[in-house]
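Participant: Provided below are the primary sequence and the corresponding predicted coordinates.
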Amino acid sequence: MPNDFNQQIIDEFRANRGRVGGYFEGARLLLLTTTGARTGAPHTTPVGYLPDGGDRVLVIASAAGSARHPDWFHNLVAHPQVTVESGVFTYEARAVVLTGEERDRLFARAVEADPGWAAYQEKTDRIIPVVALHSVARGGPGNINATSFGEAIKVVHDAFRRELSLIRSELATGTATLGAQLRVNCLTFCQGLHNHHTGEDTVLFPLITERHPGSTPALTRLREEHERIAVLVEELRETLTSTTDPTAVRAEVERLTTELEAHLTYEEEELIPLFDAAS
């Protein structure tokens, strides 16, 4: 039977490219589509996730501490190939149920970031599963949820803005020491930003130069800004590995935020009109 509450979240998530209000406002949320273990039919469920760096994210089959695993968990055990919607990208992934020390370590990391996971575990006798969703390489990051190149730029930029806002909020409300999951969140963001700028420098900007020679001064400035941002990212990485003091990390995040926001705004002002005019 369809879950009306879930469907409302799914509709809002897709309409707002990953942003939802109410109880889940400000949460890291994705849409997970699994194949029914018994029916073979697709089922889409909104689930919270944890960044884990590299090509995977983590989801936890808590079912709010109920006695039974959620249906989506049974589905992915039977059919590990799943579809993930991040709000920006839609991509295929392979689900792996973690076990032993790895499961325990990552669940502890989740609890450190949000004690609610521990409360769910206390409510049930079952061991709450932790599942890694590994993106399946298809020659790119996945299908972007945009209808034009100009819109795609804005969608990706807004995703970086949102993630950076979440990290800043976590730093502001965290404990006296820097938690392991918060470190991972920051490092995952840094890697994603590096990958994005590398793709622009090596693929997107040469294409724009060929089609719009007059854009060269703007692209030169954007490349220079990429270099400055890369320095700030590296300084944030070094701080994350050398201290547990969130105040020091917060200062580096604020420096990066200021530089990055100015960069993203300038890029949108310069590039989106070019793509809009071409379309």
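Facilitator: Done, it's in.
Participant: going by C-alpha atoms from here, please, whenever you check contacts or count neighbours.
Facilitator: OK.
Participant: can you spell out which helices and strands pack onto the longest strand anywhere in the chain?
Facilitator: Identified as the longest strand of the chain according to DSSP state E is strand 89-97. Of the remaining helices and strands, those touching strand 89-97 by 3 or more C-alpha pairs under 8 Å, 6 or more residues apart in numbering; DSSP states H and E are helix 71-78, strand 81-85, strand 130-135, strand 143-144.
Participant: what's the very next helix or strand once past that strand in contact with?
Facilitator: Sequence order places helix 100-113 as the next helix or strand after strand 89-97, per DSSP states H and E. If you take C-alpha atoms under 8 Å, 6 or more residues apart in numbering as the criterion, helix 100-113 is touched by 50, 117-118, 129-130, 179-182.
Participant: so E235 touches V253, yeah?
Facilitator: No: here E235 does not reach V253: they are 9.7 Å apart, not a contact under C-alpha atoms under 8 Å.
Participant: with neighbour numbers in mind, choose between those two.
Facilitator: Neighbours were counted for E235 and for V253 using other C-alpha atoms under 10 Å; V253 has more, 21 against 15.
Participant: residues near V155, how many?
Facilitator: Neighbour count of V155, defined by other C-alpha under 10 Å: 19.
Participant: apologies, that question was intended for H196.
Facilitator: Close neighbours of H196, defined as other C-alpha under 10 Å, add up to 13.
Participant: host element of it?
Facilitator: H196 belongs to helix 180-199 when elements are defined using DSSP H and E.
Participant: could you check the angle the strand or helix carrying R162 makes with strand 89-97?
Facilitator: Here R162 sits within helix 149-173, counting by DSSP H and E. Counting by axes from the mean of the first three to the mean of the last three C-alpha atoms, to 10 degrees, helix 149-173 lies at 50 degrees to strand 89-97.
Participant: rewinding a little: format the helices and strands packed on strand 89-97 as a markdown table; extra columns: distance to V231 and mean neighbour count.
Facilitator: Output for the helices and strands packed on strand 89-97, formatted as a markdown table (distance: least, C-alpha to C-alpha, whole Å; neighbours: other C-alpha atoms under 10 Å):
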| stretch | distance to V231 | mean neighbour count |
| --- | --- | --- |
| helix 71-78 | 41 | 19 |
| strand 81-85 | 31 | 22 |
| strand 130-135 | 28 | 22 |
| strand 143-144 | 28 | 16 |
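Participant: here comes the other one, which I'd like you to weigh against the first:
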Amino acid sequence: MDDLRTGLGRRQLRDDTLAAHCLAFCDALTTHHEGEDDGMFAQLLRERPDLADTVTKLEQDHGLIASILTQVRQLADRALEARGPDLETIGRELDGLAAIMESHFRYEERSIGEALDAEGDDTEWADTVLRFGEQVRPGL
């Protein structure tokens, strides 16, 4: 995202390049959050129901981030349709997204990390939640 914001600020990216980067970034972040919401968080709550408030907060953040990503996608789509992006508007959206993501990731690392670290050396639950040791098959 930093590369996108820097290129946008310096007007170094062509509209189609900017749009392609924005759309790829939006898709990757959306996929990541959907994976957490539907997979990792669900399993984490089965193993650690005491983290329900933390997971709820993180899922709310995901909703806010998804809303901003929708705005960025719409602006990027306009660039691809040759109507030209409003660079100032895209920049504000990316700045807001960066601030929320920074806060979100810090909270996620701190709250879940502290809870997991408190478990001591017993990592059996982490292996279940994070699926360590599972054979990952290509294409999955």
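Facilitator: Arrived safely, thanks for sending. What you see is a predicted model; the values in this text were computed from it and never measured.
Participant: quick TM-score on the pair, please.
Facilitator: TM-score for the superposed chains, counting by TM-score structural alignment, normalised by the length of the second structure: 0.75, backed by 115 aligned residues with a C-alpha RMSD of 1.7 Å.
Participant: out of the helices and strands packed on strand 89-97 of the first structure, the one nearest P246 of the first structure is which?
Facilitator: Closest to P246 of the first structure of these is strand 130-135 (C-alpha to C-alpha; 27.0 Å).
Participant: what range in the second structure does that closest one sit on?
Facilitator: Strand 130-135 of the first structure corresponds to no residues in the second structure, going by TM-score structural alignment.
Participant: ok, now stretch 11-20 of the first structure?
Facilitator: Taking TM-score structural alignment, stretch 11-20 of the first structure hits no residues over in the second structure.
Participant: the lengthiest helix in the second structure: what's the following helix or strand?
Facilitator: Taking DSSP state H as the criterion, the second structure has its longest helix at helix 87-117. The C-terminal neighbour of helix 87-117 of the second structure among helices and strands, as given by DSSP H and E, is helix 124-130.
Participant: show me what that following helix is packed against.
Facilitator: helix 41-47.
Participant: with the first structure overlaid, how far apart is the helix it packs on on average?
Facilitator: Helix 41-47 of the second structure: mean distance to aligned residues in the first structure after superposition is 0.9 Å, counting by mean C-alpha distance after the TM-score superposition for the first structure.
Participant: and that helix, how far out from the chain's middle?
Facilitator: 19 Å (C-alpha atoms, centre = their mean, to the nearest Å).
Participant: that helix: which residues count as buried?
Facilitator: Neighbour counts over helix 41-47 of the second structure (16 or more other C-alpha atoms under 10 Å) mark 41-44 as buried.
Participant: coming back round to it: tell me the buried residues in the helix holding H196 of the first structure?
Facilitator: 180-190, 193-194, 197.
Participant: tell me which of the helices and strands packed on strand 89-97 of the first structure lies nearest to S169 of the first structure.
Facilitator: Closest approach to S169 of the first structure among these (C-alpha to C-alpha): strand 81-85, 23.4 Å.
Participant: what range does that closest one cover in the second structure?
Facilitator: Under TM-score structural alignment, strand 81-85 of the first structure corresponds to no residues of the second structure.
Participant: so what does that strand touch, helix or strand wise?
Facilitator: When contacts are defined as 3+ C-alpha pairs under 8 Å, 6+ apart, strand 81-85 of the first structure sits against strand 29-35, strand 89-97.
Participant: most packed of those?
Facilitator: Among these, strand 29-35 has the highest mean neighbour count (mean count of other C-alpha atoms under 10 Å), at a mean of 23.
Participant: quick one: contacts for the spatially most central residue of the second structure?
Facilitator: Geometric centre of the second structure, nearest residue: L29, 3.9 Å, by C-alpha atoms, centre = their mean. Under the criterion of C-alpha under 8 Å, 6+ apart, L29 of the second structure has no neighbours.
Participant: which residue in the first structure lines up with it?
Facilitator: Looks like L29 of the second structure aligns to L193 there (TM-score structural alignment).
Participant: do the same with A76 of the second structure
Facilitator: Matched to the first structure by TM-score structural alignment, A76 of the second structure sits across from L240.
Participant: can you check L44 of the second structure too?
Facilitator: That one, L44 of the second structure, aligns with I208 by TM-score structural alignment.
Participant: please apply the same query to R5 of the second structure.
Facilitator: R5 of the second structure maps onto R168 in the first structure, by TM-score structural alignment.
Participant: check the mean deviation of stretch 24-31 of the second structure from the first structure.
Facilitator: Mean for stretch 24-31 of the second structure is 0.4 Å (mean C-alpha distance after the TM-score superposition for the first structure).
Participant: whichever helix or strand T54 of the second structure is part of vs helix 15-35, what angle?
Facilitator: If you go by DSSP H and E, T54 of the second structure is part of helix 52-80. Interaxial angle, helix 52-80 of the second structure versus helix 15-35 (the same axes, to 10 degrees): 160 degrees.
Participant: just the angle between the helix holding H196 of the first structure and helix 246-278, please?
Facilitator: Interaxial angle, helix 180-199 of the first structure versus helix 246-278 (the same axes, to 10 degrees): 30 degrees.
Participant: so R223 of the first structure makes contact with T202?
Facilitator: No: here R223 of the first structure does not reach T202: they are 10.5 Å apart, not a contact under C-alpha under 8 Å.
Participant: residues contacting L23 of the second structure?
Facilitator: L23 of the second structure neighbours (C-alpha under 8 Å, 6+ apart): 72-73, 76.
Participant: swap in 10 Å and give it another go.
Facilitator: Contacts for L23 of the second structure (C-alpha atoms under 10 Å, 6 or more residues apart in numbering) come out as 17, 29, 69-70, 72-77.
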